[in-house]
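Asker: structure, please.
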Amino acid sequence: MTATLHRLSPDKVKLGVCCTLWWNDDFPSIDAGISFGQAVSDMALAGFQGCSIGHKYPSDAAELKAALDLRGLSVSEPWTSTYFTVGRMREKTIAAFEETLSHIKALSGTELVVAEFGASSHLLPVDVFANRPVFTDSQWDALTSGLHELGGIARSAGMKLSYHHHMGTGVMTRADIDRLMASTDPELVHLLLDTGHIAFAGDDPLELVRAHADRIGHVHLKSVRPEVVSRVREQGLSFQEGIQLGVFTVPGDGGIDFRPILEALAAAHYEGWLVVEAEQDPNKAVPLEYAKKARAYLADILGW
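Answerer: So this is what the prediction gives:
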């Protein structure tokens, strides 16, 4: 462990895991029949403290909290898709966000994650690179205005809003993220660093950390398989095809070295969730095996 990594101690950061190791929330057909109960038991067995919320989770907050409490888990974040850049969706987006906020408060959570999916190509059976939206200036204005409103709602509720850059969307590349950070209030809009999505997009996750360390409010740690990234780009494949080919994997596997990334986060005195994620086909990649692999890899770097 380096001199700075001690700052990422258990009293400063929490280790979570996304349920996308066990099933896929974007593409429900990518499923091995694993139940909610087995998934959260696997998470606890692998040594994690928390998890994201997925479509197989109980919708009743009391029931979900009891199941997580039983396993010593808490909720790392919920997800809300935003649609500020397309017509007549602002009010619906805000209403959906407020519903999510109410749910996460009932679960004693403090984090909210959003991503703009207006005109996104990631759910479509099309080339994910060639068909992702490029926002106009007016769309950027609509997005930043909407995010400021959501950030204000979150702050008033004592919660933190982080924006998730994502493949196939209008905030996908380093240049997009730079513009979003320059256009938003750091008190209202934080950045969710997703190492896998930025590497898939063709940019360097370490350089992203160094550029925006003071804005990072939440972290998703996932790796990529570079040969699959190249295949998706060269063959014009869809996001779903990339996932099914194994474009994403966990830390400790794939092409990303996480030690310098974690060192950079430690140097910036990051505090919050470090959440392992890998949108893999559970029929090909046994979820518990990969969860344990990631936890062991992080233990080797962090020292705990």
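
Asker: all contacts plus neighbour counts: C-alpha atoms, from now on.
Answerer: Noted.

Asker: what about the closest residue to K292 other than its chain neighbours, how many neighbours?
Answerer: Spatial nearest neighbour of K292, chain neighbours left out: A46 (5.0 Å); criterion: Cα to Cα, 6 or more residues apart in numbering. Look at A46: counted by other Cα atoms under 10 Å, it has 19 neighbours.

Asker: for S138, grab the count of nearby residues.
Answerer: Neighbour count of S138, defined by other Cα under 10 Å: 10.

Asker: what's the answer for D25, then?
Answerer: 16.

Asker: got it, and E99?
Answerer: By the criterion of other Cα under 10 Å, E99 has 12 neighbours.

Asker: now the strands for the stretch 101-250 of the chain?
Answerer: Using DSSP state E, counting those that start in this stretch, the strands of the stretch 101-250 of the chain run over residues 111-116, 160-164, 190-194, 216-221, 223-224, 248-249.

Asker: and this one, please, so the two structures can be compared:
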Amino acid sequence: MTATATSHRPAGAHTSGLRIGTAPDSWGVWFPDDPRQIPWDRFLDEVQAAGYHWIELGPYGYLPTDPAQLLDELAKRDLRISGGTVFTGFHKGAEQWDRAAEQVEKVAALTRAVGGEHIVVIPDLWRSDATGEALEPRTLTDEQWAALAAGHDRLGRMLLEEYGLRQQFHSHADSHVGTHREVERLLAETDPRYLNLCLDTGHLAYYGGDSVKMIHDHPERIGYLHLKQIDPELRFEVLKNDVPFADAAIDVMVEPPAGIPDFAPIIEAVAAIDPETFAIVEQDMPGIDIDVPLGIATRTREHIFGCSPLTRTR
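Answerer: Below you'll find the model as predicted:
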């Protein structure tokens, strides 16, 4: 029998501030189906045991895709869904719209059906996360930037008008939108009605970005958070030696509070903008031993709640 979520709520538990959750990624889940990954039902059990209430869907097909079944499994464990995830490559050309729309038809429909509010959108990487091979140049032309922005505006409008969901763009290591300036260019070229940021604190720091500065400079564009920390020294070894992010992730993304950035000023800055914002713990750990994540997830939640009173489970 799994423990109840209330058994993890300390006396005087926080009741205001950002809604803290977690994601399958924090259990090493990168793919819908991989025999090395933790089974989905054990993942849900451990999320509850770690004291969380909110989770993301993760890769479509990892959790049950039948809404009734998923809602039943969530209810058994007092869990709820914050959002889903899709992957895009609009800079590559017009044909990428069909690929994005095909994902949205499945992911957005399921997300809406189970009460989620957001779709986190991750751009394609410029190199393969399987082989490390460079697939295209690392930077975009002006024409590709225009195509990227137009595609995301169209996608965000579709998500909002047809599903009532918000597009939250996730800058990413080894993608074309990773540095602080690249993120700001995307914001400048897109419509705030249709695209805001899933500000991933680890991926922004991977390229030297400052999450607090991003929040202060663009408060109206911060729609969602992914909380993670990186090893600031190992990051430079990885970048200097051109190690693919997929190979480096499990080492460079470290358990808080061992890395950077500090969570407290980020939490407090976003809570001042909108205390209903989701802040989802997402520690990239592909290939991790399935017995390891529960302890990390529990300690991370405890660390976050110790950082600031502006945090809550619900």
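
Asker: contacts only, for the residue nearest the centre of structure 2.
Answerer: When Cα atoms, centre = their mean is applied to structure 2, the residue found nearest the centroid is H226 (4.7 Å). H226 of structure 2 is in contact with 198-202, 279-282, counting by Cα atoms under 8 Å, 6 or more residues apart in numbering.

Asker: that one corresponds to which position in structure 1?
Answerer: H226 of structure 2 maps onto H220 in structure 1, with residues paired by TM-score structural alignment.

Asker: also A68 of structure 2?
Answerer: Match for A68 of structure 2 (TM-score structural alignment): A62.

Asker: contacts for the helix or strand where its match lies?
Answerer: Secondary structure from DSSP states H and E places A62 of structure 1 in helix 61-70. Applying Cα under 8 Å, 6+ apart, the external contacts of helix 61-70 of structure 1 come out as 37, 40, 57-58, 74, 103, 106-107.

Asker: tabulate those (JSON lines), appending distance to M89 of structure 1 and neighbour count.
Answerer: Shown next, in JSON lines, are the contacts of helix 61-70 of structure 1 (distance: Cα to Cα, whole Å; neighbours: other Cα atoms under 10 Å):
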{"residue": "G37", "distance to M89 of structure 1": "35", "neighbour count": "13"}
{"residue": "V40", "distance to M89 of structure 1": "34", "neighbour count": "24"}
{"residue": "Y57", "distance to M89 of structure 1": "26", "neighbour count": "18"}
{"residue": "P58", "distance to M89 of structure 1": "27", "neighbour count": "14"}
{"residue": "S74", "distance to M89 of structure 1": "31", "neighbour count": "21"}
{"residue": "H103", "distance to M89 of structure 1": "21", "neighbour count": "17"}
{"residue": "A106", "distance to M89 of structure 1": "26", "neighbour count": "14"}
{"residue": "L107", "distance to M89 of structure 1": "27", "neighbour count": "19"}
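
Asker: show me those residues that map onto helices.
Answerer: Judged by DSSP state H, the subset of the contacts of helix 61-70 of structure 1 located in helices is 37, 40, 103, 106.

Asker: for the first one, give its distance to D60 of structure 1.
Answerer: So the one you mean is G37 of structure 1. Counting by Cα to Cα, to the nearest Å, the separation of G37 of structure 1 from D60 of structure 1 is 15 Å.

Asker: can you pull the contacts of A130 of structure 2?
Answerer: A246.

Asker: got it, and A205 of structure 2?
Answerer: With Cα under 8 Å, 6+ apart, A205 of structure 2 has these contacts: 211, 230, 260-261.

Asker: hmm, back to that, Serialize the contacts of H226 of structure 2 to TSV and add fields for neighbour count and distance to D191 of structure 2.
Answerer: Listed next are the contacts of H226 of structure 2 as TSV, based on neighbours: other Cα atoms under 10 Å; distance: Cα to Cα, whole Å:
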residue	neighbour count	distance to D191 of structure 2
C198	26	15
L199	25	17
D200	24	20
T201	25	22
G202	30	25
A279	26	23
I280	24	24
V281	25	27
E282	25	27
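
Asker: and which of those residues is nearest A248 of structure 2?
Answerer: G202 (12.9 Å; Cα to Cα).

Asker: quick one: the closest one and G259 touch, right?
Answerer: No: shown here, G202 of structure 2 and G259 do not form a contact pair, counting by Cα atoms under 8 Å, at 9.3 Å.

Asker: give the residues shared as contacts by the two.
Answerer: Residues touching both G202 of structure 2 and G259 (Cα under 8 Å, 6+ apart) are 229-230, 253.

Asker: out of those, who's the most crowded?
Answerer: Q229 (29 neighbours).

Asker: shouldn't that one be in contact with T201?
Answerer: Yes: the pair Q229 of structure 2 / T201 is scored as a contact, 6.8 Å apart, by Cα under 8 Å.

Asker: what is in contact with these two at once?
Answerer: Common contact partners of Q229 of structure 2 and T201 (Cα under 8 Å, 6+ apart): P261.

Asker: what's near enough to touch the equivalent of I55 of structure 2 over in structure 1?
Answerer: I55 of structure 2 maps onto C51 in structure 1 when the alignment is built from TM-score structural alignment. By Cα under 8 Å, 6+ apart, the contact set of C51 of structure 1 is 16-19, 43, 73-77, 275.

Asker: and C51 of structure 1, how far from G16 of structure 1?
Answerer: Applying Cα to Cα, the value for C51 of structure 1 to G16 of structure 1 is 5 Å.

Asker: now for these two: what residues contact both?
Answerer: Residues touching both C51 of structure 1 and G16 by Cα under 8 Å, 6+ apart: 76, 275.

Asker: let me know the secondary structure of the equivalent of L15 of structure 1 over in structure 2.
Answerer: Taking TM-score structural alignment, the alignment pairs L15 of structure 1 with I20 from structure 2. Assigned with DSSP: H, G, I helix; E, B strand; the rest coil, I20 of structure 2 falls in the strand class.

Asker: I20 of structure 2 reaches F278, doesn't it?
Answerer: Yes: at 6.1 Å, I20 of structure 2 counts as touching F278 under the criterion of Cα under 8 Å.

Asker: the more surrounded of those two?
Answerer: Legend: neighbour count by other Cα under 10 Å for I20 of structure 2 and F278, higher for F278 (31 against 25).

Asker: mind listing what whatever residue of structure 1 lines up with the more buried one touches?
Answerer: When structure 1 is aligned by TM-score structural alignment, F278 of structure 2 is paired with W273. Shown in contact with W273 of structure 1 (Cα under 8 Å, 6+ apart): 13-16, 76, 218-219.
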